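K.L.:
Please work out how this folds:
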Amino acid sequence: MPSPTIRPATDRDGAAIAAIYNHYIASTVVTFEELAVDATEMAARIAKVQAAHLPWLVAEEDGEVVGYAYAAPWHVRAAYRHSVEVSVYLDHQATGRGLGSLLYEALFPILKSKKIHVAIGGLTLPNPASEALHQKFGMQKVAHYHEVGRKFGQWLDVGYWQTKISEAE
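P.N.:
As a prediction, this is how the structure comes out:
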């Protein structure tokens, strides 16, 4: 199998990204969204991230999108402008092959070049694979919120991991 290509997402990737994400909405608790999103909504989300001058990347194999990662503003207040929340999702049939690492290996240098100071990752807990991925990139657990979400009839915890990317000014 050829190496995956990592490239910036375009609005044409909306359907493929929505298909990946909708699996997690319908079948898991890793996202707290409960309703599927369509290609138009996903394209709008991509455009919003890119309008904030932040990266949204896709991993592509044999012309098919098999994963994505992006950085979104942490909060809207101006003082947070040097902090982002990072996310990565993989096609559920493409997990365990290092694609999440490849996406973050591409994403983090872009954030550094944009003088992003801190990257934050929010994870539904427990989630050993995602915890390991974030720790691999130097992220440390900084918060644990108990039973803050409810999906599929269960209360869910959320943890936050954080790392310094650069010395933003």
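K.L.:
From now on I want contacts and neighbour counts done on CA atoms only, so please keep to that.
P.N.:
OK.
K.L.:
What are the boundaries of the strands in this structure?
P.N.:
Remark: strands assigned in the chain by DSSP state E are 5-8, 56-61, 64-73, 83-90, 118-125, 140-151, 154-164.
K.L.:
how about those in a markdown table, adding distance to residue 131?
P.N.:
Shown next, in a markdown table, are the strands of the chain (distance: least, Cα to Cα, whole Å):
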| stretch | distance to residue 131 |
| --- | --- |
| strand 5-8 | 22 |
| strand 56-61 | 20 |
| strand 64-73 | 15 |
| strand 83-90 | 12 |
| strand 118-125 | 8 |
| strand 140-151 | 9 |
| strand 154-164 | 8 |
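K.L.:
Would you mind telling me which of these is nearest residue 37?
P.N.:
Closest to residue 37 of those is strand 83-90 (Cα to Cα; 14.5 Å).
K.L.:
for that closest one, packing partners?
P.N.:
Applying 3 or more Cα pairs under 8 Å, 6 or more residues apart in numbering; DSSP states H and E, we find strand 83-90 packed against helix 14-27, strand 64-73, helix 99-113, strand 118-125.
K.L.:
Following up with a second sequence; could you model it the same way so I can compare the two?
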Amino acid sequence: MQPAEIKIRDANTGDAAAIVAIYNHYITNTTVSFETEEIDAPQMQSRISDILQANLPYLVAEDSNGNITGYAYATKWRARFAYRFSVEVSVYLAPGATGAGIGSMLYRQLFARLKQRGIHAVIAGIALPNDASIALHKKFAMTQVAEFKQVGFKFNQWLDVGYWQVLL
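P.N.:
Model (predicted):
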């Protein structure tokens, strides 16, 4: 899959089934997500709606056949009003879409939209180890600011989480 065949567009609740298909892979097969039970399209529709209602971007990567190959979004970092200029970002790619530059395409547009909205701090949590995700976040000038040891437990193992940050 060539990045030229990919377009980045705003997500909508009609994309929920395709997004769930990508996300559930990470729930059931990896430690990337700390969720342990698969979710369904109505749950994802609610999550997408919450993000859009908060006036934050939710983007999908779509190939020339109309298939969603990845997605990225921002959520509020914390609920308190003083945190209103800080967000947490996430990106997920379909298993067959990794390594093709799609994550970078999604983040490039996501970060541009966050900057347009006046967001100041962008934060990303990464379950460790995850060399590919770390490389992507470093590509966007994010630096590691924290590491929490053994804060997650999945697949009968304790997991660490690192946090990366960049100021826009």
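K.L.:
Superposed, what's their TM-score?
P.N.:
The TM-score (TM-score structural alignment, normalised by the length of structure 2) is 0.97; 165 aligned residues with a Cα RMSD of 0.7 Å.
K.L.:
and the equivalent of residue 42 of structure 2 over in structure 1, what does it touch?
P.N.:
Under the alignment by TM-score structural alignment, residue 42 of structure 2 pairs with residue 40 in structure 1. Going by Cα atoms under 8 Å, 6 or more residues apart in numbering, residue 40 of structure 1 touches 14, 15.
K.L.:
Same check on residue 131 of structure 1?
P.N.:
Per Cα under 8 Å, 6+ apart, neighbours of residue 131 of structure 1: residue 123.
K.L.:
Distance of it relative to residue 2 of structure 1?
P.N.:
Distance, residue 131 of structure 1 to residue 2 of structure 1, by Cα to Cα, to the nearest Å: 27 Å.
K.L.:
cool, residue 102 of structure 1 as well?
P.N.:
Distance from residue 102 of structure 1 to residue 2 of structure 1, counting by Cα to Cα: 14 Å.
K.L.:
More neighbours: which of these two?
P.N.:
Higher neighbour count among residue 102 of structure 1 and residue 2: residue 102, with 16 against 6, using other Cα atoms under 10 Å.
K.L.:
roughly how far apart are the more buried one and residue 69 of structure 1?
P.N.:
Shown here: residue 102 of structure 1 relative to residue 69 of structure 1, a distance of 10 Å by Cα to Cα.
K.L.:
Ok, residue 104 of structure 1 next?
P.N.:
7 Å.
K.L.:
what's the answer for residue 43 of structure 1, then?
P.N.:
The gap separating residue 43 of structure 1 from residue 69 of structure 1 is 14 Å, by Cα to Cα.
K.L.:
again with residue 123 of structure 1
P.N.:
14 Å.
K.L.:
can you pull the contacts of the nearest residue in space to residue 88 of structure 1 that is not next to it in sequence?
P.N.:
Excluding the flanking residues, the one nearest residue 88 of structure 1 by Cα to Cα, 6 or more residues apart in numbering is residue 69, at 4.1 Å. By Cα under 8 Å, 6+ apart, residue 69 of structure 1 lies in contact with 56, 57, 58, 86, 87, 88, 89, 100, 103, 104, 107.
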